[in-house]
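Novice: just a sequence and a predicted model for now, questions to come.
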Amino acid sequence: MSLFKSASLVSLLTLASRITGLVRELLMASTFGASALTDAFNVAFRIPNLLRRLFAEGAFSQAFVPVLAGVRAKDGDDATRELVNQIATVLVWALVATCVVGVAISPMLVWAMASGLKQSPQGFESAVLMTRWMFPYIGFMSLVALSAGVLNTWKKFAVPAATPVLLNVAMIGAAWLGAPWFQSLGIEPIYAMAAGVMLGGALQLGVQIPALLRIGMLPRVGLRWSSLRAAWAHPGTRRVTTLMLPALLGVSVAQISLLINTQIASHLATGSVSWLSYADRLMEFPTAMLGVALGVVLLPQLAAARAADDGERYSALLDWGLRLVVLLAVPCAVALLTFAKPLVAVLYHYGAFSERDVAQTTTALMGYGAGLLGLVAIKVLAPGFYARQDIRTPVKIAIVVLLLTQAMNLVFVPRLAHAGLALAIGLGAMVNALWLLIGLVRRGAYRPAPGWARFAMQVLAASALLAVFLMWSAGSVNWVAFEGGALLRVGLMAAIVVGAALLYFVALVLSGLKLRQFVRK
């Protein structure tokens, strides 16, 4: 399977995940709106998610996948299987200890994440309770990350890309069926969402097992103390943990930024945490479909090219990935900046989600959109360093960008409130991506192929035409007070989105851009 087909498969499955995630958010918005209790759930859900991004999909994956790909390329499948067994043993022991401690200190974690919830005693206590229920989710997702690393190295991309759908389905069931059932039992309905999260985590882990069995890589976990000691002494384990330390610091920087922003948002108007969460869900469509899909496919390939000392292929992989980022992320950014209000209104403006919620979520979405190109490009550029087992450089860059982002918060938040937090994140991502790009070029790891100037002009010209069309579409219809019914409004937006995509790609073709070059790579 070509890289383009692999990336397309991951992107399509990620699209399914994001669509079900959007349905999940739509149900939550219409059922619960934006209140102190939805803020409590979002804070409680963000805690295990923060740790998941910090350890499972962050530092662990960044360290594990390059080592795994290198061992397989040099030493074969038997040595790789032994490495997976030892890593899994250490990981399981660490996760058990983490979950026990996390449940015990949940009040401190909630206070550290959003002390502003103290203004509503019910909100704070609910957040603590739901954090305790959901904390073991980090255990499920860390093991899912281990499985995904193995499957992606074997070029089995479908199962890891599809599993997030199961979490969304579980949470949809919780909002649709669980919440009314909890209410009939006299239990706060929002607690059903915490139960849905745990069910979704268990389902995601469960579907990995048959996939690992098919390639003969289901880990054998040592449950004795002697097994843990042997696993810790394995050189592969030591290499992964050594790489994890700087990776952990780098990922921590991004999560510290998220922590600070959530803390700030909890002190703003009630609903601010939820508005940012709803906007983040829409922003994740392009970042996941483009950035995450490309990162998942490229990292094992870049690591293998590096292990084979094939600098030409290494640079060509990065060039292909970056051109796809520019081709697809720039028009998406234009759409978020010019068509944000119709998107928010059509997708969220139902039930308890008010017109004010639409306006506030729109401003946050536009803030994210300003930095979308950077947010997506990082997913391609950072693996360029990870594949070289150079994690320190992205860490140093991330630390400086964190300081810059918080400086921007001081300027933006007093003027733009919660939307200022989103704008600071977006602009910080642009700086981060540019810095990573310059670092790869200066090291000689990435040598841009000829034709970038012409390509950039073609994309910018087509995007300008797209912007005009979307601004006209946004202003020609009253999307919030639409009188034609929900289905007609959804259909109209779908027609405009399809028309916008056709307009963009036809303009590119007429400008002389050959789209087939991206397929052949």
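Specialist: Structure's in. What do you need? Everything quoted here is computed from the prediction, not taken from an experiment.
Novice: alpha carbons only for contacts and neighbour counts from here, please
Specialist: Noted.
Novice: would you tell me which helix is longest in the protein?
Specialist: If you go by DSSP state H, the chain has its longest helix at helix 235-266.
Novice: of all residues in the protein, which one is nearest the centre?
Specialist: A288 (5.7 Å; C-alpha atoms, centre = their mean).
Novice: the longest helix of the chain: which residues count as buried?
Specialist: 236-237, 240-241, 243-244, 246-255, 257-266 (16 or more other C-alpha atoms under 10 Å).
Novice: quick one: which helix or strand includes the residue sitting furthest away from the middle of the chain?
Specialist: Distance from the centre of the chain peaks at S226, with 37.1 Å (C-alpha atoms, centre = their mean). Here S226 sits within helix 225-233, counting by DSSP states H and E.
Novice: now do that helix against helix 235-266, angle only.
Specialist: Here the directions of helix 225-233 and helix 235-266 differ by 90 degrees (axes from the mean of the first three to the mean of the last three C-alpha atoms, to 10 degrees).
Novice: so which bits of helix 225-233 are buried?
Specialist: Buried positions in helix 225-233, judged by neighbour count with 16+ other C-alpha under 10 Å: 228, 231-232.
Novice: again with stretch 58-76
Specialist: Using 16+ other C-alpha under 10 Å as the test for burial, stretch 58-76 gives 58-73.
Novice: ditto for stretch 163-176
Specialist: The neighbour-count check on stretch 163-176 (16+ other C-alpha under 10 Å) flags 163-176 as buried.
Novice: three-state assignment of P450?
Specialist: coil (DSSP: H, G, I helix; E, B strand; the rest coil).
Novice: that one: neighbour count?
Specialist: Residues lying near P450 (other C-alpha atoms under 10 Å) number 8.
Novice: same thing with T20?
Specialist: By other C-alpha under 10 Å, the residues close to T20 number 20.
Novice: for the residue farthest from the centre of the chain, give its distance to V498.
Specialist: Distance from S226 to V498, counting by C-alpha to C-alpha, to the nearest Å: 59 Å.
Novice: SS state for the residue nearest to A340 when sequence neighbours are not counted?
Specialist: Nearest non-adjacent residue to A340, counting by C-alpha to C-alpha, 6 or more residues apart in numbering: T362, 5.7 Å away. Secondary structure state of T362, per three-state DSSP, is helix.
Novice: which ones are touching T362?
Specialist: Contacts for T362 (C-alpha atoms under 8 Å, 6 or more residues apart in numbering) come out as 279, 340-341, 344.
Novice: what about versus this one:
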Amino acid sequence: MSATRPRRAVLALSGLNLAGKLLAIGKTLIIATLFGTSGVLDAFWVAYSLPLMLPNLLTTVITVAFVPRFVKSLEGRTGADAWRGANTLFTLAIGVSLLACAAIQLWTGALVHRLAPGLAPENQQQAIAMIRLMLPCMLMLTLSSLLSALSNARERFVLPGLDGIVNNSAIILVALLLARELGVRALIAGITLGFFVQLCILAFGNRDLFRSSLRPAFALGHPDFLRPLAHLLPLLVGSVGAMLTGLVDQYFVSRLDAGSISALTYATMMAMLPVEVFAQAIITSYYPSLGRGVAAGDHTAVAATWRSGQRLILLLTLPCAVLLVGLAKPIVIVLLEHGRFDERSTALTVEAMSLLAIGMVFRSQAYFSYRVLHSMVRPWTQVFIGLAGVATCVGLNLLWAQRLGLRGVALSAVLSQLQSSLLAAIVVRRLLRAGAPAQRPLSAPLLLPLGVLAAGILLARVIVPAGLYEASHRLWAIACGLATLPAGLAAFALAWRLGLPEARDIGARLRARRARPRGAGGS
């Protein structure tokens, strides 16, 4: 299949993701202004992670395992009988979510103590209370995960892509209205509202399947249920391993100064923004094409799709990494340094963000390569790569977390992501070597634009007078950002002149969109 259709979907999803992430930046700004990097906010982030862990796990497991099976056997088929195996999978996922809600309700205190032993006793109690308030979100997010998997498998990407817009808008609205009365619990109210609205949107978008095919089922012997199990088990193990990395980081950071969990969360949000805006859109849009290529036995098409996606990810994430590393401090000052987010909070966040932005590129590449492995139904390979990354992260944290603080935790994450990215790429290349088309590597022509961008950032920091920082942190940060704009434009123009296909494709689409109103209006 031509890469044109996935690229169109990438542009649409990138637009939705960008809108959602701009709202996420607004949400983060409001949280930082209201709560800074306080102990009570650390308690909120611990509470936020636990109830949503299982639904996020199900999102990955169901989406990745279901899409290839849907493409192979369910596409175009309707009716409760045809969907009996898939319905059994969905019914069990909902049942597991309900059981997990009950277990968390019973053992909340023990879980909080194990996950964040360094929290002050009062903050641990706050985390316990907030976790119990968020338990309804667990079931809502599970249902949304299943409906998003269905939508993506049917290549209906828009409604799942609204998730960031809906949820962040709800959190912003409720926080602005209720933060004074409810404190940090206003964030929980906003999260609950956002999940409910997004669930309603997804249910409406899949209403045809509710009428024709989706029913509770317990056909444990059905082939459409049994076949994905061989894929689901290793995927589940691998996803649990990936989540362990975040829990390990939280465990070690909880033993640092109060507010460190919040600072790491802010840094991760900012550094991983290009993953959510660009890489996730590419991964989601290209995955059905990878599944179809594997189903048809066309490894040449799979290799072409993988290489095209890899190039597009690098083209979009590498410049973002350069900007995030070079402008970490100005970005944090402009976006977050308000209200209770003070200079100490800025220093902590920049310390982690400057490293995590590098790991963002490696994580994007690893995630895309994982989708190739899952399309080829080789999930255990991804499991071993992921668990090796977890082991590396744990070992490095044991060496560095106490000595280097947040910098050590971030460096451990970056090196483990680099390891996973390299291993995944090596395995995919070996699997697709027979069908891999010859293609010019992206790295060589991209180095020059990246050099221009990096030089522009350094020059901007030199040009902007140091005395301006003492006069006004915010003015200094804005001046640094504005001085970097010409370098960014020059870097993209150079990439276009060097003939990078993705840069030319983006430029052509921008010109086409600009010219469309002057053309025939009926199309």
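Specialist: Sure, I can see it. Because the structure is predicted, anything quoted here is derived from the model rather than measured.
Novice: quick one on the thing from earlier: my read is that the residue nearest to the centre of the first structure contacts T14, right?
Specialist: Yes: in this structure, A288 of the first structure is within contact of T14 by C-alpha atoms under 8 Å, at 6.7 Å.
Novice: residue ranges of the helices in the stretch 201-350 of the second structure, please?
Specialist: Assigned by DSSP state H, counting those that start in this stretch, the stretch 201-350 of the second structure shows helices spanning 207-212, 223-253, 260-271, 273-274, 280-295, 299-326, 328-336, 343-375.
Novice: out of these, flag the one nearest I191 of the second structure.
Specialist: Closest to I191 of the second structure of those is helix 260-271 (C-alpha to C-alpha; 16.4 Å).
Novice: which residue numbers in the first structure go with that closest one?
Specialist: Equivalent residues of helix 260-271 of the second structure are located at 272-283 in the first structure, counting by TM-score structural alignment.
Novice: the equivalent of V184 of the second structure over in the first structure: how many residues sit nearby?
Specialist: Residue pairing (TM-score structural alignment): V184 of the second structure is matched to I190 of the first structure. Applying other C-alpha under 10 Å, we find 24 residues neighbouring I190 of the first structure.
Novice: for I190 of the first structure, give me its contacts.
Specialist: By C-alpha under 8 Å, 6+ apart, the residues touching I190 of the first structure are 32, 37-38, 41, 179.
Novice: for F339 of the first structure, see how far away the aligned partner of G221 of the second structure in the first structure is.
Specialist: In the first structure, the residue matched to G221 of the second structure (TM-score structural alignment) is A233. The gap separating A233 of the first structure from F339 of the first structure is 55 Å, by C-alpha to C-alpha.
Novice: list the contacts for the closest residue in space to S254 of the second structure that isn't next to it in sequence?
Specialist: The spatially closest residue to S254 of the second structure, leaving aside those adjacent along the chain, is G118, at 4.6 Å (C-alpha to C-alpha, 6+ apart). Residues near G118 of the second structure by C-alpha under 8 Å, 6+ apart: 251, 254-256.
Novice: preserved in the first structure, out of these?
Specialist: Checked against the first structure using both residues aligned by TM-score structural alignment, their matches' C-alpha atoms under 8 Å, the contacts of G118 of the second structure keep these contacts: 251, 254-255.
Novice: columns distance to A110 of the second structure on top of those, output as TSV?
Specialist: Shown next, in TSV, are these (distance: C-alpha to C-alpha, whole Å):
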residue	distance to A110 of the second structure
Y251	14
S254	16
R255	17
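Novice: now R509 of the second structure: which helix or strand?
Specialist: Taking DSSP H and E as the criterion, R509 of the second structure maps to helix 501-515.
Novice: what angle sits between that helix and helix 299-326?
Specialist: Using the same axes, to 10 degrees: helix 501-515 of the second structure against helix 299-326 is 80 degrees.
Novice: can you name the residues in contact with helix 501-515 of the second structure?
Specialist: Helix 501-515 of the second structure is contacted from outside by 311-312, 315, 492, 495-496, using C-alpha under 8 Å, 6+ apart.
Novice: can you do 10 Å?
Specialist: Helix 501-515 of the second structure is contacted from outside by 4, 7-8, 11, 308-309, 311-313, 315-316, 442, 492-499, 519, using C-alpha atoms under 10 Å, 6 or more residues apart in numbering.
Novice: go on, stretch 203-223 of the second structure?
Specialist: With contact meaning C-alpha under 10 Å, 6+ apart, stretch 203-223 of the second structure is reached by 77-92, 143-144, 147-148, 150-151, 156, 158-160, 197-199, 201, 225-227, 229.
Novice: list buried residues within these.
Specialist: Among those, those classed as buried by 16+ other C-alpha under 10 Å are 80, 83-91, 143-144, 147-148, 150-151, 156, 158-160, 197-199, 201, 225-226.
Novice: show me the contacts for the equivalent of A69 of the first structure over in the second structure.
Specialist: Here A69 of the first structure is matched to V71 in the second structure, going by TM-score structural alignment. Contact partners of V71 of the second structure, counting by C-alpha under 10 Å, 6+ apart, are 153-154, 288-289, 291-292, 295.
Novice: any chance of CSV for the residues you listed, columns distance to L399 of the second structure and neighbour count?
Specialist: As requested, the contacts of V71 of the second structure are exported to CSV (distance: C-alpha to C-alpha, whole Å; neighbours: other C-alpha atoms under 10 Å):
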residue, distance to L399 of the second structure, neighbour count
A153, 43, 23
R154, 46, 15
P288, 41, 22
S289, 42, 23
G291, 41, 24
R292, 45, 19
A295, 45, 16
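Novice: now distance to L448 of the second structure too, for these, in CSV please.
Specialist: Output for the contacts of V71 of the second structure, formatted as CSV (distance: C-alpha to C-alpha, whole Å):
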residue, distance to L448 of the second structure
A153, 39
R154, 40
P288, 34
S289, 32
G291, 35
R292, 36
A295, 39
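Novice: nearest to L387 of the second structure, of those?
Specialist: Using C-alpha to C-alpha, the contacts of V71 of the second structure come closest to L387 of the second structure at G291, 24.4 Å.
Novice: and that closest one, what pairs with it in the first structure?
Specialist: In the first structure, G291 of the second structure lands on A303 (TM-score structural alignment).
Novice: over to I30 of the second structure?
Specialist: Aligned counterpart of I30 of the second structure in the first structure: L27 (TM-score structural alignment).
Novice: that match contacts M171, correct?
Specialist: Yes: judged on C-alpha atoms under 10 Å, L27 of the first structure makes contact with M171 at a distance of 9.4 Å.
Novice: compared with the first structure, how much does stretch 243-251 of the second structure deviate?
Specialist: On superposition with the first structure, the mean distance recorded for stretch 243-251 of the second structure (mean C-alpha distance after the TM-score superposition for the first structure) is 0.9 Å.
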